[in-house]
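# Sequence and predicted structure below; questions after.
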Amino acid sequence: MADARIHPSAIVEDGAQIGPDVTIGPFCVIGPQVRLARGVELKSHVVIAGDSSVGEETVIFPFASIGQDPQDLKFRGEDTRLEIGARNRIREYVTMNPGTEGGGGVTRIGDDGLFMAGSHVAHDCQIGDRVILVNSVAVAGHCHLGDDVIVGGLSGIHQFVRIGRGAMIGALSMVTADVLPFGLVQGPRAHLDGLNLVGLKRRGASRAEIAELRKLLAELTQGAFRDHARALSGQEHGDMATEMLDFILGPSDRSFLKPL
């Protein structure tokens, strides 16, 4: 803690591990099992509890509540943890909970994410890199969000839902089933509305790759996703199309969002 800058009004409990160049602002409360890596900045009024680790250069803004007990009535105080990666931006009033014994015991947040004001990540979620949760998004327990997912404001993600890499969820959507990689989903009871073309182009997908994904999506939506995916999986595909097929055939018993 010798290199850390800690405001005199902050409370850092014995046992907390504070890395070099950490800044802890006014009225923050840091629990005894917390680990803050190099360059972490807590603006003010941040509370971090439980067995929680925060990666390098992550910035947490006022009134965020990190690592408090899961909002799960089955939780009985068992030893579980929250792991937050590097260079995240966690804005005002964000809440992130650790795992539960029944869900694997750990909630993981990847690197370089943006969690806007009032968003929530529940117990046992696995969140990839460069994920953006816009204001007041609620991600329920046991969800998996792949890399580069964007979830629009005031959206809700049902527990156990998987959202594939590069998918975009429009604002005010309620997502109750799995979302294909690179999919575009929107609606009060969300439905699949094609591909996330903006996201694909931003990540450098070629015209050929996008055309292949469009063709694959058209074939998949002719009936049951898994049946069509099994039939198509034996054929030769590009990397993105293969990723979509692997996602569909992955370990999940949930249905998929489809076009209206």
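Sure, I can see it. Numbers count the residues shown, from 1 in each chain.
# Please count neighbours and contacts with C-alpha atoms only from this point.
Will do.
# ok, residues contacting stretch 166-173?
Identification of contacts with stretch 166-173 by CA atoms under 8 Å, 6 or more residues apart in numbering yields 146-156, 179-190, 195-196, 199-200.
# And the helices in the stretch 51-200 of the chain?
197-202 (DSSP state H, counting those that start in this stretch).
# which residues does the nearest residue to Val40 once chain neighbours are set aside contact?
Closest residue to Val40 apart from its sequence neighbours, by CA to CA, 6 or more residues apart in numbering: Glu57 at 4.5 Å. Contact analysis of Glu57 by CA under 8 Å, 6+ apart lists 37-41, 86-88.
# can I assume Leu213 is in contact with Glu243?
No - using CA atoms under 8 Å, Leu213 makes no contact with Glu243, being 10.3 Å away.
# before we go on, here's another structure to hold up against the first:
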Amino acid sequence: MAAVVHPSAVVEPGARLGDGVSVGPFCHVGSEVEIGDGTSLGPHCSVAGPTRIGRGNRFVGHCAIGGEPQDKKFQGERVELVIGDGNTFREFVTVNRGTAGGGGVTRIGDRNWMLAYVHVAHDCIVGNDCVFSNNATLAGHVTVGDHVILSGFAGVHQFCRIGSHAFVGMGAFVNGDVPPFVMVAQQDYGKPRGINAEGLKRRGFGPERIAAIKRAYRALYVAGGSLDEARAKLADIAGDSEDVRLLLEFVNSGERPLLR
């Protein structure tokens, strides 16, 4: 099925539209843009390139996708944005391309929900099945794992990492790495507030897995020792838990301090 382009939209020569793509009123699609089958652009969306968008994505309206990075070091070099399949981008979402110094690409995975006014800055890497609520914002070079929830007005500092299955509460400002499974709440800057137990249950985690993650959380945040002591305790727990091994690997890597 051929792409359907509204008469008021502008699709520049060189753009590649897959089968069943819909381009709504007053959209602009740049020449170095590739849009996969079944993706729809609602009214007033702009997509600049180089940008590659997968299948079955939905851009509701007024989205600005693939714009230049908001970085003073950017000098017009060729950088790109890559978006996977089945994502939803609500009104006024903005996603920027990468920078040469940050790897050259911003990447968003599959089946994510980006609600109104979300911003994903240059060189961010977002996994699969995440929900970013209204006005959630990622600064540059942020890495987000799978099944992460950012609540409304949450903000993440540049170069931070958010581990898989983490939950960041409304209005929390994150200026350190958030390990997998951890829940963060607002208090000036975001502070850990337990694990995302309810989210884990919804995704099929059994009682034993959740209990091991809780023990790991207590070792890292409640026991009161140094980070090295916490690492040693995590290593003991990790012997019986793949989830805790994942958490320990996260703690042992990264450029930003751990949020504690």
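Nice, thanks for sending it over. Remember, it's a predicted structure, so these values are computed and weren't measured experimentally.
# picking that back up, so how far is Leu36 of structure 1 from the residue nearest to Val40 of structure 1?
9 Å (CA to CA, to the nearest Å).
# now swap in His191 of structure 1 and tell me
His191 of structure 1 sits 40 Å away from Leu36 of structure 1, going by CA to CA.
# about what we covered before: residue in structure 2 matching the residue nearest to Val40 of structure 1?
Aligned counterpart of Glu57 of structure 1 in structure 2: Gly56 (TM-score structural alignment).
# buried ones in stretch 73-82 of structure 1?
Neighbour-count burial for stretch 73-82 of structure 1, counted by 16 or more other CA atoms under 10 Å, picks out 80-82.
# Sorry, slip of the keys, the one I care about is stretch 40-54 of structure 1.
Buried residues in stretch 40-54 of structure 1 (16+ other CA under 10 Å): 40-54.
# Go through those and name the one nearest Gly31 of structure 1.
Closest approach between those and Gly31 of structure 1, by CA to CA: Ala49, at 4.8 Å.
# quick one: the closest one and Val34 touch, right?
Yes - applying CA under 8 Å, one finds Ala49 of structure 1 in contact with Val34, separated by 6.6 Å.
# Run through who's touching the one helix or strand Asp236 of structure 2 maps to.
Using DSSP states H and E, Asp236 of structure 2 maps to helix 227-238. For helix 227-238 of structure 2, the surrounding residues in contact (CA under 8 Å, 6+ apart) are 212, 215-216, 219-220, 223, 244-245, 248, 251.
# try 7 Å
Residues outside helix 227-238 of structure 2 that contact it (CA atoms under 7 Å, 6 or more residues apart in numbering) are 216, 219-220, 244-245, 248.
# And stretch 206-221 of structure 2, by the same measure?
Stretch 206-221 of structure 2 has contacts (CA under 7 Å, 6+ apart) with 195, 197, 230, 233-234, 237, 241, 243-244, 260.
# ok, which pair from those is furthest apart?
Using CA to CA, the contacts of stretch 206-221 of structure 2 span at most 22.2 Å, a distance reached by Ser241 and Arg260.
# Quick check on the two: which one has the bigger neighbour count.
Ser241 (18 against 14; other CA atoms under 10 Å).
# Could you measure from the alignment partner in structure 1 of the more buried one over to Val94 of structure 1?
Alignment note: Ser241 of structure 2 maps to Gly238 in structure 1; criterion TM-score structural alignment. The spacing between Gly238 of structure 1 and Val94 of structure 1, counted by CA to CA, is 38 Å.
# Check Lys201 of structure 1 too.
For Lys201 of structure 1, the distance to Val94 of structure 1 (CA to CA) stands at 30 Å.
# When the two are compared, which one has more neighbours?
A count of neighbours by other CA under 10 Å puts Val94 above the other of Lys201 of structure 1 and Val94, at 24 against 12.
# Report the contact partners of the more buried one.
64-65, 117-120 are the contacts of Val94 of structure 1 under CA under 7 Å, 6+ apart.
# Distance of it relative to Gly118 of structure 1?
According to CA to CA, Val94 of structure 1 stands 5 Å off from Gly118 of structure 1.
# returning to what we had before: go through the helix holding Asp236 of structure 2 and flag the buried ones.
Buried-residue list, helix 227-238 of structure 2, by 16+ other CA under 10 Å: 230-231, 233-235, 237-238.
# Same check on stretch 11-24 of structure 1?
Neighbour counts over stretch 11-24 of structure 1 (16+ other CA under 10 Å) mark 11-12, 16-24 as buried.
# For it, what is the distance to the chain centroid?
25 Å (CA atoms, centre = their mean, to the nearest Å).
# what comes into contact with that stretch?
Stretch 11-24 of structure 1 has contacts (CA under 7 Å, 6+ apart) with 1, 3-7, 28-43.
# buried subset of the residues you listed?
Here, 16+ other CA under 10 Å leaves 4, 6, 28-43 buried among the contacts of stretch 11-24 of structure 1.
# mind checking the end-to-end distance for stretch 110-124 of structure 2?
This stretch, stretch 110-124 of structure 2, spans 15 Å end to end (CA to CA).
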